[in-house]
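A.B. asks: okay, sequence plus prediction incoming.
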Amino acid sequence: MVIRSLYLLGLALAFALPQTAHAERVRDLGAFQGVRSNQLTGYGIVVGLNGTGDDSLEYLTQAMRGVSGRVGVQLPAGVNPALKNAAAVMITADLPAFAKPGQRIDVTVSAIGKAKSLRGGSLILTPLYGADGQIYAMTQGNLAVGGLGISGADGSKLTVNVPTVGRIADGASVERAVATGFDSGDVLRWNLFQADFLTATRVRDAINQRWPGTAAIEDGVTLALRLPAGPDARGSMMAAIEMLDVSPAETPARVIVNSRTGTVVINSAVRLYPAAISHGKLTVQIDENPTVVQPAPFSRGTTAVQQDSTLSATEDGRHVALFKPGASLAKVVDALNLLGVTPSDLVAILEALKQAGALKAEMVVI
């Protein structure tokens, strides 16, 4: 057990110590502008449900009238059919870059009404629209639902996962391609996932070292690349650029605090100026031990309760931690573990260090 504890302690300190910068591929640091996926949405009807649908909701009835009209069936005016076996749904999908007509993509189907479950349902042919209002795909098929919902005659219910959301693998057929523009124009822009001038500079230098005069910085995110014309030559050069190795800049010093869960994350760039921390916890305990007092035999006394209170106060964690200049994350963790702080106490200590000017890091509360 001692060896295992020492191993875990060493492993934790290894992660806590500042890590030297390591090379990453350009494709992991950013992406070419325009070469991205596009979101598609649609409104449709799922049929074939076993009594778990939306019943006679107005928007479902209108949708069913439209669907039946497309197949030549006209519902009588003023008649609202009971639709317990159908449900109104929203369909969402991502159209990958360079997707061509005829290719298949996955879709997610979600109930928007009072449907209890989509299990066993089939989606009727539905168009999927882009942000410009154009149809980019058509979808239909049987749903795969991972959730389950059941109910008893007495009103009891049991739900496992989410039965009102399902997926159709390869359920949509692409009908229109999205122009990316990667093969047109003299300049193609490449964007970092996170703004950083030093990382942008290193990417520019790595590209220009192999292809002089190709890359220029526009801002902390964007590089302008002068690539050869033609999709074949340009695509080959883009592939080569993405595989270049670059050492990114060290991330800014940040302390991330999740106010809902109490999670505190400190990255390896956090440093401390000279500071001393004393953290204690005062505990006051009151014990009540009432005693029943009986009167003497044959006396006129009455039974009474005599109060007996015991008060005590203890103060735990009377340690003082001293940080020397430039203390690293490993020292911070060791000292705070010595103080025996909880996550909420840790947040209070870090805020106090920040106010004192000893903590050189950005505090982010999420």
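C.D. replies: Structure's in. What do you need? Residues are numbered from 1 along each chain as shown.
A.B. asks: hey, let's count contacts and neighbours off CA atoms from now on
C.D. replies: OK.
A.B. asks: show me the strands in the stretch 151-300 of the chain, by range?
C.D. replies: 157-160, 165-174, 187-192, 215-217, 222-226, 245-246, 254-257, 264-266, 271-272, 275-278, 281-288, 291-293 (DSSP state E, counting those that start in this stretch).
A.B. asks: need the ones you listed in a markdown table with distance to residue 125 and mean neighbour count, can you?
C.D. replies: Shown next, in a markdown table, are the strands of the stretch 151-300 of the chain (distance: least, C-alpha to C-alpha, whole Å; neighbours: other C-alpha atoms under 10 Å):
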| stretch | distance to residue 125 | mean neighbour count |
| --- | --- | --- |
| strand 157-160 | 28 | 10 |
| strand 165-174 | 9 | 20 |
| strand 187-192 | 38 | 20 |
| strand 215-217 | 47 | 20 |
| strand 222-226 | 41 | 21 |
| strand 245-246 | 46 | 20 |
| strand 254-257 | 46 | 19 |
| strand 264-266 | 47 | 15 |
| strand 271-272 | 59 | 20 |
| strand 275-278 | 66 | 14 |
| strand 281-288 | 65 | 10 |
| strand 291-293 | 79 | 11 |
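A.B. asks: which ones are touching the closest residue to residue 278 other than its chain neighbours?
C.D. replies: Spatial nearest neighbour of residue 278, excluding adjacent residues (C-alpha to C-alpha, 6 or more residues apart in numbering): residue 320 at 4.5 Å. Residues near residue 320 by C-alpha atoms under 8 Å, 6 or more residues apart in numbering: 276, 277, 278, 279, 339.
A.B. asks: and the closest residue to residue 129 other than its chain neighbours, how far from residue 172?
C.D. replies: Nearest residue to residue 129 in three dimensions, chain neighbours excluded: residue 135, at 4.5 Å (C-alpha to C-alpha, 6+ apart). Counting by C-alpha to C-alpha, to the nearest Å, the separation of residue 135 from residue 172 is 12 Å.
A.B. asks: here comes the other one, which I'd like you to weigh against the first:
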Amino acid sequence: MKAVLRPPLSWHAARRWVPLAALLAALCTALPAQALRIKEVAAVQGVRSNQLTGYGLVVGLDGTGDQTTQMPFTTQAMSNYLQQMGISLPPEMASRLQLKNVATVIVTAQLPAFAQPGQTIDVNVSSMGNSKSLKGGTLIATPLRGADGEIYALAQGNLVVGGAGASAGGSKVQINHLSAGRIPQGAQVERAVPTPLHDGDSITLGLNASDFQTARRVAQAINARLGAGQAMALDGRTVQVRAPTLPGARVNFIADLEELQIETAAPSAKVVINARTGSVVLNQAVTLGPCAIAHGNLSITISSTPVISQPGAFSQGQTVVAQKSDIQIRQEPGNILQIPASPQLADVVRALNTLGATPQDLLAILQAIKAAGALNAELEVI
């Protein structure tokens, strides 16, 4: 057994942890395996979306655009746009432009699989300068490029900004975010992305999570429905399936294939810890071996009191302010808690709840239990 020394929390903090532990125990009780469709655990490789991005200008702002003295690329972008429209400005005049109603933005979009020219997609618009608000602005024609540098869509339209704000006399009130917006159906697809869906005499299914048991069950379900030898699990992530070569027949084949049901395997025991928020999530496969935990308390209090030294009359001295610090250290003895073996998640949560620790303290306790070999689960910190 291994003892772990951690500071306990107050009774009120421990009481706040009790409902959370009870909720975890109620929600995470072991559930029997359930049937899922193949489309819920795997996807056809090659059928994917593509990310698009572009650099553009938003005009029509009510004096909330970029401050061009600090954002010179806004002036340059506007000069380039005017030049494309046939308006050329002398360099000295272009450098003195004060464009309070213009803001430079980054436009992003997601091009779905099989998107064809003429179809529309949604775009997100985010300010890249010091614009105060994009509300009421209009995005002018902005080409959206893929990772290969080619133009796949053209975005333009009026922004929808889900926020509001007002300021006066040095006071400011703002609701939600004003420097980002969205244009529904704001981009038109100009080029289609070829997919390898109809290449070869087989398709490959990629599992959402790497698991050999799930890959085997997917192959078994396909072979049971279509005949032996139709599907083969290549590894814990991919399953190769023989498919018709005609486009229409292959589409029907994939549609029927995705509706096949499989029995999902029990997940591997895992504890996920969010070190930033202190959240701890355990799945139903987590078990706990017998162990002993020492839980103590150490508090350090530092207080400062100002001390003023006043000079005597007619001494022409100066008043001096000093700080007097008082440091107190208090340490309470820790109690050793004997935790028995816990075969179910409800028992694990109940055993950890007896420590009276908050999730923040539970992070270190779980790591120490894992290091001692008493936690039968994979520990993942995100």
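C.D. replies: Received, thanks. Note that the coordinates shown come from a computational prediction; the quantities given were computed from them, not determined experimentally.
A.B. asks: just to revisit the earlier point, what's the helix or strand for the aligned residue in structure 2 for the residue nearest to residue 278 of structure 1?
C.D. replies: The alignment partner of residue 320 of structure 1 in structure 2, by TM-score structural alignment, is residue 337. For residue 337 of structure 2, the host element (DSSP states H and E) is strand 320-339.
A.B. asks: buried stuff in that strand?
C.D. replies: 334, 339 (16 or more other C-alpha atoms under 10 Å).
A.B. asks: contacts for the helix ranked longest in structure 2?
C.D. replies: Counting residues, the longest helix found in structure 2 (DSSP state H) is helix 11-27. When contacts are defined by C-alpha under 8 Å, 6+ apart, helix 11-27 of structure 2 is touched by residues 345, 346, 349, 350, 353, 356, 357, 358, 359.
A.B. asks: helices - which of those land there?
C.D. replies: 345, 346, 349, 350, 353, 359.
A.B. asks: okay if I get those as CSV plus neighbour count and distance to residue 67 of structure 2?
C.D. replies: Formatted as CSV, these follow (neighbours: other C-alpha atoms under 10 Å; distance: C-alpha to C-alpha, whole Å):
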residue, neighbour count, distance to residue 67 of structure 2
345, 22, 57
346, 22, 58
349, 22, 55
350, 17, 58
353, 20, 55
359, 20, 45
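A.B. asks: of those, closest to residue 325 of structure 2?
C.D. replies: residue 359 (32.7 Å; C-alpha to C-alpha).
A.B. asks: might one say that that closest one is in contact with residue 280?
C.D. replies: Yes: with contact defined as C-alpha atoms under 8 Å, residue 359 of structure 2 reaches residue 280; the gap is 6.6 Å.
A.B. asks: which neighbours do the two have in common?
C.D. replies: Common neighbours of residue 359 of structure 2 and residue 280 (criterion: C-alpha under 8 Å, 6+ apart): none identified.
A.B. asks: that older thread, okay if I get the ones in helices among the contacts of helix 11-27 of structure 2 as CSV plus distance to residue 165 of structure 2?
C.D. replies: Output for these, formatted as CSV (distance: C-alpha to C-alpha, whole Å):
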residue, distance to residue 165 of structure 2
345, 48
346, 48
349, 45
350, 48
353, 45
359, 37
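A.B. asks: what's the closest of those residues to residue 76 of structure 2?
C.D. replies: Distances from residue 76 of structure 2 to those, taken by C-alpha to C-alpha, are shortest for residue 359, at 51.8 Å.
A.B. asks: what's the match for that closest one in structure 1?
C.D. replies: Checking TM-score structural alignment: residue 359 of structure 2 goes with residue 343.
A.B. asks: ok, that match - contacts?
C.D. replies: The contact partners of residue 343 of structure 1, by C-alpha under 8 Å, 6+ apart, come to 262, 263, 264.
A.B. asks: tell me which of these you also see in structure 2.
C.D. replies: By both residues aligned by TM-score structural alignment, their matches' C-alpha atoms under 8 Å, the contacts of residue 343 of structure 1 still in contact after alignment to structure 2 are 262, 263, 264.
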